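In: sequence unknown, structure follows:
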């Protein structure tokens, strides 16, 4: 069952989204719309949504204010927003979803399907709490990364990650102080997310944290501080060497 609450101060945008969901999302069993975060908070007392589709920029109370005040509720969140790089990075670091306006129907389908999967194995309160903590940081480099598996969700500072390895459509994270973790997202998604944190795509299958690189030999093998040897692709070798010198 997917019960959806739409919160958007722009009535046209909110109503269009409601119509799109009613027309194209067969799994949505009940949909309600509020034009103000304050009204949405009151509605939560009687309507228990599994999913809130939340605009960020709103007067009086914005989307993040709404989440701060709705801590007793355990719902998933999909943000609907115009482009805001800082907010979107915080959202992605927290393993939460967003849709850029105007809403694309295929992206809407995919986001709701991801919500249905997440309903089965995650505590959304933890993800929202991590987002709110990330937003309090002055520098995105201090964000904590949410990694979700079938066992639950864990949070890590990028500095705790030594390297990442692609396994088909999954990514294996290797840490400095704990056992590896397999996450159901591609390496490409994390390449973009971790680029500002000293991670280098050295090979189609590897993303390495420059902080833990000991050396690169003449054969193009990168030696990590734990003794692991990672291959560097020929076409990336010059870039990798240049980037490592900067670190």
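Out: Here it is on my side, so go on. Since we're looking at a predicted model, the values are computed, not measured. Residues are numbered from 1 along each chain as shown.
In: alpha carbons only for contacts and neighbour counts from here, please
Out: Noted.
In: which residues touch residue 53?
Out: Applying C-alpha atoms under 8 Å, 6 or more residues apart in numbering to residue 53 gives the contacts 4, 5, 6, 7, 77, 78, 79, 80.
In: and it, how far from residue 114?
Out: 13 Å (C-alpha to C-alpha, to the nearest Å).
In: what residues sit buried inside stretch 194-201?
Out: 194, 197, 198, 199, 200, 201 (16 or more other C-alpha atoms under 10 Å).
In: nope, stretch 80-94 is what I meant
Out: The neighbour-count check on stretch 80-94 (16+ other C-alpha under 10 Å) flags 80, 81, 87, 88, 89, 90, 91, 92, 93, 94 as buried.
In: please compare the first structure with the one that follows:
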């Protein structure tokens, strides 16, 4: 049985009250994700681990690039080839010496050299947006 092409890719997010939710259509059904609960996404080839704030993680058979396209409008930023982080769960960061971020779950993630300047610009914009 051939499934419609849209069932193999990430679908756009919806807004329910204050919570942002995203529905991901998979080959065997659909999965609903609360965007506000995601701390980071970790890419492993054609698979992505989604790490939640309660400490759990879930494996999806989608690339990190697909998650980037879906989550970047929701204050997520890609800091390296393997990591997409939620800026709302950013605890600390350093762009001097060895650039890295520390998430609220105490995980340290290195920032790629080529993404350092873009990360600094995104942090400035996020800070301005958060204050306003």
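Out: The structure has been received and is ready for your questions. Note that this is a predicted model, so its numbers are computed, not measured.
In: mind checking the TM-score on these two?
Out: The TM-score (TM-score structural alignment, normalised by the length of the second structure) is 0.76; 121 aligned residues with a C-alpha RMSD of 3.0 Å.
In: for the host helix or strand of residue 89 of the first structure, packing partners?
Out: Using DSSP states H and E, residue 89 of the first structure sits in helix 85-93. If you count contacts as 3 or more C-alpha pairs under 8 Å, 6 or more residues apart in numbering; DSSP states H and E, helix 85-93 of the first structure packs onto strand 97-100, helix 124-135, helix 187-194.
In: show me the one of the ones you listed that comes nearest residue 177 of the first structure.
Out: helix 187-194 (19.0 Å; C-alpha to C-alpha).
In: what's the mean distance for the helix or strand just after that closest one versus the second structure?
Out: Under the assignment DSSP H and E, the closest C-terminal helix or strand after helix 187-194 of the first structure is strand 199-203. Following superposition, strand 199-203 of the first structure is found to deviate from the second structure by 0.5 Å on average (mean C-alpha distance after the TM-score superposition for the first structure).
In: tell me the contacts of the counterpart of residue 145 of the first structure in the second structure?
Out: Using TM-score structural alignment, the partner of residue 145 of the first structure in the second structure is residue 22. Residues in contact with residue 22 of the second structure (C-alpha under 8 Å, 6+ apart) are 11, 12, 13, 14, 32, 33, 34, 35.
In: neighbours around the alignment partner in the first structure of residue 57 of the second structure, how many?
Out: Applying TM-score structural alignment, one finds that residue 57 of the second structure aligns to residue 180 in the first structure. Using other C-alpha atoms under 10 Å, residue 180 of the first structure has 14 neighbouring residues.
In: so residue 180 of the first structure makes contact with residue 174?
Out: Yes - counting by C-alpha atoms under 8 Å, residue 180 of the first structure touches residue 174, with 4.6 Å between them.
In: so which of the contacts of residue 53 of the first structure wins on neighbours?
Out: Top of the contacts of residue 53 of the first structure by neighbour number is residue 7, holding 30 neighbours under the definition other C-alpha under 10 Å.
In: residue contacts, that residue?
Out: Contact analysis of residue 7 of the first structure by C-alpha under 8 Å, 6+ apart lists 14, 33, 34, 35, 36, 37, 40, 52, 53, 54, 55.
In: now do the helix ranked longest in the second structure: which elements does it pack against?
Out: Using DSSP state H to define each element, the second structure has its longest helix at helix 116-131. Counting contacts by 3+ C-alpha pairs under 8 Å, 6+ apart, there are no secondary-structure elements packed against helix 116-131 of the second structure.
In: and the contacts of residue 7 of the first structure, which of them are in strands?
Out: Counted as lying in strands by DSSP state E, out of the contacts of residue 7 of the first structure, are 33, 34, 52, 53, 54, 55.
In: list just the nearest of those residues to residue 149 of the first structure.
Out: Checking those against residue 149 of the first structure with C-alpha to C-alpha, the nearest one is residue 52 at 22.3 Å.
In: the closest one touches residue 76, doesn't it?
Out: Yes - the pair residue 52 of the first structure and residue 76 qualifies as a contact (C-alpha under 8 Å) at a distance of 6.2 Å.
In: mind listing the shared neighbours of those two?
Out: By C-alpha under 8 Å, 6+ apart, no residue touches both residue 52 of the first structure and residue 76.
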